[in-house]
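Asker: Here is a sequence with its predicted model. Questions after.
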Amino acid sequence: MDFGVGLMILGGFLLGGAWSIWRADHDTEGRTGPQVLFAVILLVAALLATASGILRLV
């Protein structure tokens, strides 16, 4: 398996984790600050890993 493909797969997992955290909200309070922060961090990491994987394949 090429390293670029591995980075794209890692980006997909991170994107799924960000989506899972974003969907998990509290019944009465909604999303908490740490949930939003962690989801944004995972989203940025997913985008960076995917972009790096695409650039490695080119």
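Answerer: Great, that's in hand.

Asker: From now on I want contacts and neighbour counts done on CA atoms only, so please keep to that.
Answerer: Fine.

Asker: Can you report how many residues neighbour residue 2?
Answerer: 9 (other Cα atoms under 10 Å).

Asker: this is the comparison structure:
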Amino acid sequence: MNTGILLLVLGGFLIGGAWSTWRADPGPQGRSGPQVGFAGILLIAAVLATASGILRLV
């Protein structure tokens, strides 16, 4: 399997994880700080993996 395609798939899973973490039940006080931080870290990792996959394919 091509490394670029593998990185694109990984980026998709990370985006899904960030979305799932963000959409988790926020409760009456809203989202907690660690929840926002974890979703942000997953989103940054997803963007980096997707960009790396695109660059490997080009």
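Answerer: Perfect, I can see it now. Computed from a predicted structure; not experimentally measured.

Asker: Quick one: map residue 17 of the first structure onto the second structure.
Answerer: Superposed on the second structure with TM-score structural alignment, residue 17 of the first structure falls opposite residue 17.

Asker: Okay, that match and residue 55 of the second structure: tell me how far apart.
Answerer: Taking Cα to Cα, to the nearest Å as the measure, residue 17 of the second structure falls 23 Å from residue 55 of the second structure.

Asker: Quick check on the two: which one has the bigger neighbour count.
Answerer: Neighbour count, other Cα under 10 Å: between residue 17 of the second structure and residue 55, residue 17 has more, with 17 against 10.

Asker: The more buried one contacts residue 40, correct?
Answerer: No. The pair residue 17 of the second structure and residue 40 fails to qualify as a contact (Cα atoms under 8 Å) at a distance of 10.5 Å.

Asker: coming back round to it: tell me the contacts of the match of residue 17 of the first structure?
Answerer: Residue 17 of the second structure is in contact with 39, 42, counting by Cα atoms under 8 Å, 6 or more residues apart in numbering.
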